[in-house]
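> Kindly return the folded structure for what I paste below:
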Amino acid sequence: MIKNNKETAGQNLPYIAGITLIATLGGLLFGYDTAVISGAEKSVQAYLITGQGLSTWVHGVTISSALIGCILGGAVSGVFSSRMGRKKTLIIAAILFLLSALGSGYPEFLFFEEGNPTMGLLYMFNFYRIIGGIGVGLASAVCPVYIGELAPANLRGRLVSLNQFAIIFGMLVVYFVNWGISNGQSPEWLNEIGWRYMFLSEAIPAALFGILMFFVPESPRYLSMVNRDEEALQILTKVNGPDTARRIFSDIKNTVEHHSSNLWSYGKTVIFIGILLSVFQQFVGINVALYYAPRIFESMGAGKDASMLQTVVMGLVNVFFTVLAILTVDRWGRKPLLMVGSIGMAIGMFAISALSYYEIIGISTLVFIIIYTASFMMSWGPICWVLISEIFPNKIRGKAVAVAVAAQWAANYFISATYPSMMEYSGAVTYGFYGVMSVLSLLFVWKMIPETKGRSLEDLEALWLPDSEVPTEKASLVSNH
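This is a model prediction of the structure:
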């Protein structure tokens, strides 16, 4: 996927690949933690909610409770990554993933009796899910930033997109795990025991991620901001070669020393774009398809085992189209992929809305769900994270990414928590809403998103500076935008 050529001359590709693969375990856990609920949600509903006579709204909030932690984790990620560094923040995320996996699988630990669901146990289950959500929020914000700050400009799109591949791969892995646990088992066993195994399975990749993060370097751009210049230059040299490293280091120091770290020091536009990127990524409805996939397929007439298998098929499609994005993002650019993806998502969601309105359930619904998810995975899935990792200037990146990611998880929570009640009202209106959001996302990209492929993080800062502050050698970048 990353080959030696003139563009990569002097770059230490095995070293870059190794760091990236370890960092993307955070993305894998992001996907694993958010999607594990898809196989467990009906059993959790039966064990903790239905037996206590609680409402559909409580079910929606419980299934989405991890997203509260995601919002918190995203919001504090800027403080953690700016004060402690990208590396230590990701180690903390790994610890939170591990605690959540163990606690969600056995929420009765210490305080409650197994087999006796109470409101207190429901609160404890939600607490552990929120803990995992904080880990997801930290990882979702810091993993792309960490990879983007280490990656050479010509490889940055592909390497940051690998984080999205890891997210989708994590979802695919947990779909297989959930299917394997549930296959051939009775509903009673799943409602008592099976759902616990699903959550506990996350402990293995969480522990691996935490251990391996001790063996990677800190981001050179973070090191430069905290005046650890010698270490920063050593890492840049190991990644890029000595000549390129000195030039990049000079650009980094210039941006760090001459600009304020105030969130608004580069104007409101770049923050506004980051927030809208995040909100549109969620308002198009992707996590409804991911979290509730088995239930959606069951509503189409598939049995329990068949619905789990169809979810695995959807996961394989997601992986294929994410790989397509990785292969094309540094050739075709960010903007064209986003626009094509928005069109595909709109077609898929409007078709599903029409089929729902006429109560047509069958293979056609599955086809349009796949069209929709494939369009997302080759565009908004990976490219949103690429742009968030690169559009913000060095001095404000930690804070600005935290704002964007917190907005993303808030939007995610709103969409996921409202889905069950919206579906009770009207499936056609629900999916039609996501289709409208897909059209609006297309207009947003067309009007507001700059093309960033092949440009260094320091060059991109010129997009947001007043004309009087733009260095002469970077004026063409601004005029092209």
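
> contacts, neighbours, all on C-alpha from now
OK.

> element containing the spatially most central residue of the chain?
Closest residue to the average C-alpha location of the chain: residue 140 at 5.2 Å, with Cα atoms, centre = their mean. Using DSSP states H and E, residue 140 sits in helix 119-150.

> ok, and for that helix, which residues are buried?
121-122, 124-150 (16 or more other Cα atoms under 10 Å).

> same for it, what does it pack against?
helix 13-44, helix 66-83, helix 86-105, helix 156-182, helix 220-225, helix 380-390, helix 397-425 (3 or more Cα pairs under 8 Å, 6 or more residues apart in numbering; DSSP states H and E).

> And the contacts of whichever helix or strand comes after the fourth one?
Going back to what we said before, that points to helix 156-182. Per DSSP H and E, the first helix or strand lying C-terminal to helix 156-182 is helix 187-189. Residues outside helix 187-189 that contact it (Cα atoms under 8 Å, 6 or more residues apart in numbering) are residue 43.

> Secondary structure element for residue 227, which one?
Judged by DSSP H and E, residue 227 forms part of no helix or strand.

> Now for it, how many residues are close by?
By the criterion of other Cα atoms under 10 Å, residue 227 has 13 neighbours.

> now do residue 433
Residue 433, neighbours per other Cα under 10 Å, totals 18.

> In contact with the residue nearest to the centre of the chain, which residues?
Taking Cα under 8 Å, 6+ apart as the test, what residue 140 contacts is 26, 27, 30, 74, 405.

> please give me the structure for this one as well, since I'd like to look at both together:
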Amino acid sequence: MADEVSNSSSRPLLPASASATALLLLSTFVAVSGSYVFGCAVGFSSPAQSGILTDLGLTLSEYSLFGSISTIGAMVGAVLSGKLADLLGRKGAMWFAELFNLVGWLAIALSKNALWLDIGRLSTGFGVGLLSYVVPVYIAEITPKNLRGAFTAANQVILFPRAVFVIFTSELLNKKGRNVISGTIPCLIQLVGLFFVPESPRWLAKVGKWDGSEASLLRLRGRNADIFEEAAEIREYTRSLEQLKESGLMDLFQRKYAHSLIVGVGLMVLQQFGGVNAIAYYASAIFLSAGFSDRVGTTAMVIVQVPVTVLGTLLMDKSGRRPLLLVSVAGTFLGCFIIGLSFLLQDLKLWDSSPVLALVGVLIFGGSFSLGMGGIPWVIMSEIFPINVKGVAGSMVTVVNWLGSWIITYSFNFLAQWSSAGTFFMFAAVCGVTIIFIVKLVPETKGRTLEEIQESMLSFN
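The predicted structure is shown next:
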């Protein structure tokens, strides 16, 4: 490693964060392939429903179990995600997750009964739960501070092929096996791609591989980059943490970690209870109950969400996390309020155009959520926890997110039977609380190294 640095010293050195290198772009692409796996796993059940019901003769309740059991697997994967990412490394954890995803897809493709179908779905859920933590953490740890927000948010951008997958394959790929092939492709891309990208330099430093950490950083920043300052900061911060014992779950509840924990868990709870999965999973049913075409409505959602997500990614390292979050949540509040108002007007028979109002509300909600609230909580989660507790903290935050997702997706139909208008007004109220939460507690992390962010979170207490 010393030879590499001395050889590079004869050439002009560039600031380490001057630009994104080809290897950094490749590493990010390989990592976010896991998010495409996530999208396919979630989106698979909708277009494949008619084919699976016909092929295997399942009842609707059996298919409902198949559709929802992945969330249980994801929660198990989330519980273990931090420990596995610390034990195996970020790359090793992604490899491990993809093995479960491939086994799960094959079990679904070859299943002859409901049992193997559920086992396959549970396996893909486990893999997705693990990836949902390790992907944003890996990207945050390999990216320079001036690009970290946009690169980590790319994890959210690539989720939107899921929406396209659900809508446009419902007719073109409604056979079970052909949908499974679509799901295995990104798994194989990530498995192969991981051979060509470096391990996280911060994880290598954490496990005492100092030369490997510097070599990884030099590869990521470019041969002509000056990595001295960044490498020294990682080394100094890691050595300060070596004095601390390995942290368990109960250690996370120390006062010094309180601010990080409240922000990380709070954003995930508010993200889920703001109604995103109610709209994402049941958009078609919402449009139909409001009296609007589900095909037109879901297609319009994709047309709005994809460019807005890209816009949010581009703005994150310019406007900052907090301003983008506040604009995003204000939009979700307005969207939920408009949807609730459309159902209220429909119930009271006061306005014939309430279905159009429901469409407007869903589009405002979807576009606003995609702008910031969809991706930024994951970005912040990957930034605010010190590396000695990042594993256990990340597991807790990810479990909370999946648990919230299950609660909302399970309870939404019951809430809608009680009152569709009341349900969306409740979601709007949660969005209002989220605005206050962001203003009072969420830090701005733009343009700061991970070590600077984590030191400031500790000093907050």
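
> what's the farthest-apart pair in the contacts of residue 140 of the first structure?
Farthest apart among these by Cα to Cα are 26 and 405. That separation is 15.1 Å.

> who's in contact with residue 173 of the second structure?
Residue 173 of the second structure is in contact with 47, 48, 179, counting by Cα under 8 Å, 6+ apart.

> I misspoke; the intended subject was residue 319 of the first structure.
Here residue 319 of the first structure is in contact with 165, 168, 169, 172, 377 (criterion: Cα under 8 Å, 6+ apart).

> switch to 7 Å and redo it
Residue 319 of the first structure sits next to 165, 168, 169 when contact means Cα atoms under 7 Å, 6 or more residues apart in numbering.

> who wins for neighbours among the residues you listed?
When neighbours are counted by other Cα under 10 Å, residue 168 leads those with 30 neighbours.

> Just give me the match in the second structure for residue 89 of the first structure.
When the second structure is aligned by TM-score structural alignment, residue 89 of the first structure is paired with residue 93.

> List the residues that contact that match.
With Cα under 7 Å, 6+ apart, residue 93 of the second structure has these contacts: 84, 85.

> Per the alignment, name the residue of the second structure opposite residue 76 of the first structure.
Aligned partner of residue 76 of the first structure by TM-score structural alignment: residue 80.

> Contacts only, for that match.
By Cα under 7 Å, 6+ apart, the contact list for residue 80 of the second structure reads residue 395.

> From residue 34 of the first structure, how far out is the residue nearest to the centre of the first structure?
11 Å (Cα to Cα, to the nearest Å).

> got it, and residue 162 of the first structure?
In terms of Cα to Cα, residue 162 of the first structure sits 18 Å off from residue 34 of the first structure.

> do the same with residue 66 of the first structure
8 Å.

> In terms of neighbours, single out the busier of the two.
Per other Cα under 10 Å, whichever of residue 66 of the first structure and residue 34 has more neighbours is residue 66, with 28 against 25.

> Now that the more buried one has come up, it's in contact with residue 125, right?
No: shown here, residue 66 of the first structure and residue 125 do not form a contact pair, counting by Cα atoms under 7 Å, at 10.0 Å.

> what residues are shared contacts of these two?
Joint contacts of residue 66 of the first structure and residue 125 (Cα under 7 Å, 6+ apart) do not exist.

> Translate residue 44 of the second structure into the numbering of the first structure.
Aligned by TM-score structural alignment, residue 44 of the second structure pairs with residue 36 of the first structure.

> Pretty sure its match sits against residue 174.
Yes: using Cα under 7 Å, residue 36 of the first structure is in contact with residue 174, at 5.8 Å.

> So the two - more neighbours on which side?
residue 174 (29 against 26).

> my guess is the more buried one contacts residue 34, does it?
No: judged on Cα under 7 Å, residue 174 of the first structure makes no contact with residue 34 at a distance of 9.7 Å.

> excluding its backbone neighbours, what's nearest residue 139 of the second structure?
residue 152 (5.6 Å; Cα to Cα, 6 or more residues apart in numbering).

> ditto for residue 45 of the second structure
residue 67 (5.9 Å).

> Quick check: the one you found is in a helix.
Yes: counting by DSSP: H, G, I helix; E, B strand; the rest coil, residue 67 of the second structure falls inside a helix.

> Residue 77 of the first structure versus the alignment partner in the first structure of it, what's the distance?
When the first structure is aligned by TM-score structural alignment, residue 67 of the second structure is paired with residue 63. From residue 63 of the first structure over to residue 77 of the first structure the distance is 23 Å, taken as Cα to Cα.

> neighbour-wise, which of these two wins?
Per other Cα under 10 Å, whichever of residue 63 of the first structure and residue 77 has more neighbours is residue 77, with 31 against 25.

> Surely the more buried one is in contact with residue 138?
Yes: if you go by Cα under 7 Å, residue 77 of the first structure and residue 138 touch, sitting 5.2 Å apart.

> Which of the contacts of residue 173 of the second structure are retained in the first structure?
Shared with the first structure under both residues aligned by TM-score structural alignment, their matches' Cα atoms under 8 Å, the contacts from the contacts of residue 173 of the second structure are residue 179.

> quick check, nearest of the contacts of residue 173 of the second structure to residue 234 of the second structure?
For the contacts of residue 173 of the second structure, the nearest to residue 234 of the second structure is residue 179 (43.6 Å; Cα to Cα).
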